[in-house]
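Asker: could you work out the structure for the sequence below:
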Amino acid sequence: MPEPATPYTAEKPALKESAEELRARIPGWGVDLDPKDRPSFPREQAGIETGAHWDFPERQSQPWPREKSIEHAMLPPVFGTSTPPQGASGAIRKYAYRYSEGRAAHWLLLLAADRVDAWEHHLRSLATPRPDNPITETGLRAEFKRHGISSRFGKRRVDTNHSWLDPIVVAGPWALAGLGAAAVLRALVRRRH
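Answerer: Okay, the predicted model is just below:
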């Protein structure tokens, strides 16, 4: 069996099984082995320059420990560094990478981390001079100014099936947060008296 190629190198990785083994095991495998059937064949011939000026690309520095899928031996040579994991959402993201990318737990945890991150930013905005405004930022004013309601009726739009959920999804968390703040305030007032 051929030695597997190192990931992220310039050479083409070798097959783990021979073409005959794959053709016997997978119906239809190798239908494009004939060069006449592959439009990319001229670029695959030996001696054609790829333009790569490296054998293994220079590695990007890691300003903090990066999350890495358990399916990969190492991080890719280049990766995004715009949003370092922080707070509860960062902890959830790091925990998600304990699971394989083939498991639903991995992706559900990443989705949950995105929602937690959004709430962290909403809460952080309350400490600024201009906190988030759910009325203007959700496009609610545009519904009344730009014919939003009339465009939903008689037009056979697909999104009208779930539009009744939009106020619950958008305003629901804000209403719950307001009720929670009112309950805390009421408890503090009762404690003083």
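Asker: going forward, measure contacts and count neighbours with C-alpha atoms only.
Answerer: Fine.
Asker: so where do the helices sit in this structure?
Answerer: 19-25, 41-44, 87-96, 104-125, 134-137, 140-145, 166-192 (DSSP state H).
Asker: looking at these, which is nearest to Pro65?
Answerer: With Cα to Cα as the measure, helix 87-96 is the member of these nearest Pro65 (9.9 Å).
Asker: off-centre distance for that closest one?
Answerer: 14 Å (Cα atoms, centre = their mean, to the nearest Å).
Asker: and the contacts of it?
Answerer: 67, 84-85, 105-107, 109-110, 112-114, 116-117 (Cα atoms under 8 Å, 6 or more residues apart in numbering).
Asker: go through that helix and flag the buried ones.
Answerer: Buried residues in helix 87-96, counted by 16 or more other Cα atoms under 10 Å: 89-90, 92-94, 96.
Asker: same thing with stretch 121-138?
Answerer: In stretch 121-138, counting by 16+ other Cα under 10 Å, buried: His122.
Asker: would you do the same for the sequence below? I want to compare the two.
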Amino acid sequence: MAYTPDKPKLAESSDELRARIPGWGADLDPKDRPSVPKERFDPGASEARWEFPARQPEKWPRERSNEHKFLTPVFGTACPPKGLSGAMRKHAYRAYSEGRAAHWLLLLAADRVDTVESTLRSFVSTRPDNPITETGVLGEFTHHGLSSRLRGQRADRVHHPLDPIIVAAPWVLAGALAVTVVRRAAHGRR
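Answerer: Reported below is the predicted structural model:
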């Protein structure tokens, strides 16, 4: 038994396990295993016409796990790393292996930073985000939002009080920051 001074029992032999557990070891004999033909190495079975697949060109240095020798032959290019969030992602891949919690926590934090960067970027564009139409708030009033939230056994009912805070907080903070900047600029001119 674990955590006691007693000597642990030795592992049971195959015969003892087979006698105690019905069907134990049924797949030990290769002829009884359905996957054995797939496990045999037969280069002609795959019908591949290459030794190693053609590699996709790397237009910029991609983030990659430090456990892998090289980048996979095909990879996504839809969202290149940029800004502070991109630097955080690159650091997560460069400094920590995928088995470490710090790697994944940094990637999660980079996602949150990316949303803030995107919101701030929308403020300086010619078409800023519209939180009223783009978050579905109007649907709450036109498609029975409140009654659907209160009726039934919805799993997300616990976080309903937090939804307005999560959606509105970035906008309120950005507005407060803008007011502070304008006030300081106006105060500096006096």
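Asker: TM-score them against each other, please.
Answerer: The TM-score (TM-score structural alignment, normalised by the length of the second structure) is 0.78; 166 aligned residues with a Cα RMSD of 2.3 Å.
Asker: same list (the buried residues of helix 87-96 of the first structure) but as JSON lines, adding distance to Gly51 of the first structure.
Answerer: Converted to JSON lines, the buried residues of helix 87-96 of the first structure look like this (distance: Cα to Cα, whole Å):
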{"residue": "Ser89", "distance to Gly51 of the first structure": "40"}
{"residue": "Gly90", "distance to Gly51 of the first structure": "38"}
{"residue": "Ile92", "distance to Gly51 of the first structure": "40"}
{"residue": "Arg93", "distance to Gly51 of the first structure": "37"}
{"residue": "Lys94", "distance to Gly51 of the first structure": "36"}
{"residue": "Ala96", "distance to Gly51 of the first structure": "37"}
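Asker: ok, so of those, who is nearest Arg23 of the first structure?
Answerer: For the buried residues of helix 87-96 of the first structure, the nearest to Arg23 of the first structure is Ala96 (36.8 Å; Cα to Cα).
Asker: related to what we said a few turns ago, buried subset of the contacts of helix 87-96 of the first structure?
Answerer: For the contacts of helix 87-96 of the first structure, buried by 16+ other Cα under 10 Å: 85, 106-107, 109-110, 113-114, 116-117.
Asker: just those now: which is nearest His53 of the first structure?
Answerer: Pro85 (33.2 Å).
Asker: the second structure: which residue goes with that closest one?
Answerer: In the second structure, the residue paired with Pro85 of the first structure according to TM-score structural alignment is Pro81.
Asker: what of Ser150 of the first structure?
Answerer: By TM-score structural alignment, Ser150 of the first structure lines up with Ser147.
Asker: quick one: the counterpart of Glu63 of the second structure in the first structure from Gly102 of the first structure, how far?
Answerer: By TM-score structural alignment, Glu63 of the second structure lines up with Glu67 in the first structure. Distance, Glu67 of the first structure to Gly102 of the first structure, by Cα to Cα, to the nearest Å: 16 Å.
Asker: wait, which of the buried residues of helix 87-96 of the first structure is closest to Ala177 of the first structure?
Answerer: Using Cα to Cα, the buried residues of helix 87-96 of the first structure come closest to Ala177 of the first structure at Ser89, 18.7 Å.
Asker: mind putting the helices of the first structure into JSON lines with distance to Leu33 of the first structure?
Answerer: Shown next, in JSON lines, are the helices of the first structure (distance: least, Cα to Cα, whole Å):
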{"stretch": "helix 19-25", "distance to Leu33 of the first structure": "9"}
{"stretch": "helix 41-44", "distance to Leu33 of the first structure": "10"}
{"stretch": "helix 87-96", "distance to Leu33 of the first structure": "39"}
{"stretch": "helix 104-125", "distance to Leu33 of the first structure": "35"}
{"stretch": "helix 134-137", "distance to Leu33 of the first structure": "54"}
{"stretch": "helix 140-145", "distance to Leu33 of the first structure": "56"}
{"stretch": "helix 166-192", "distance to Leu33 of the first structure": "51"}
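Asker: center of the second structure, which residue is that?
Answerer: Leu108 (7.0 Å; Cα atoms, centre = their mean).
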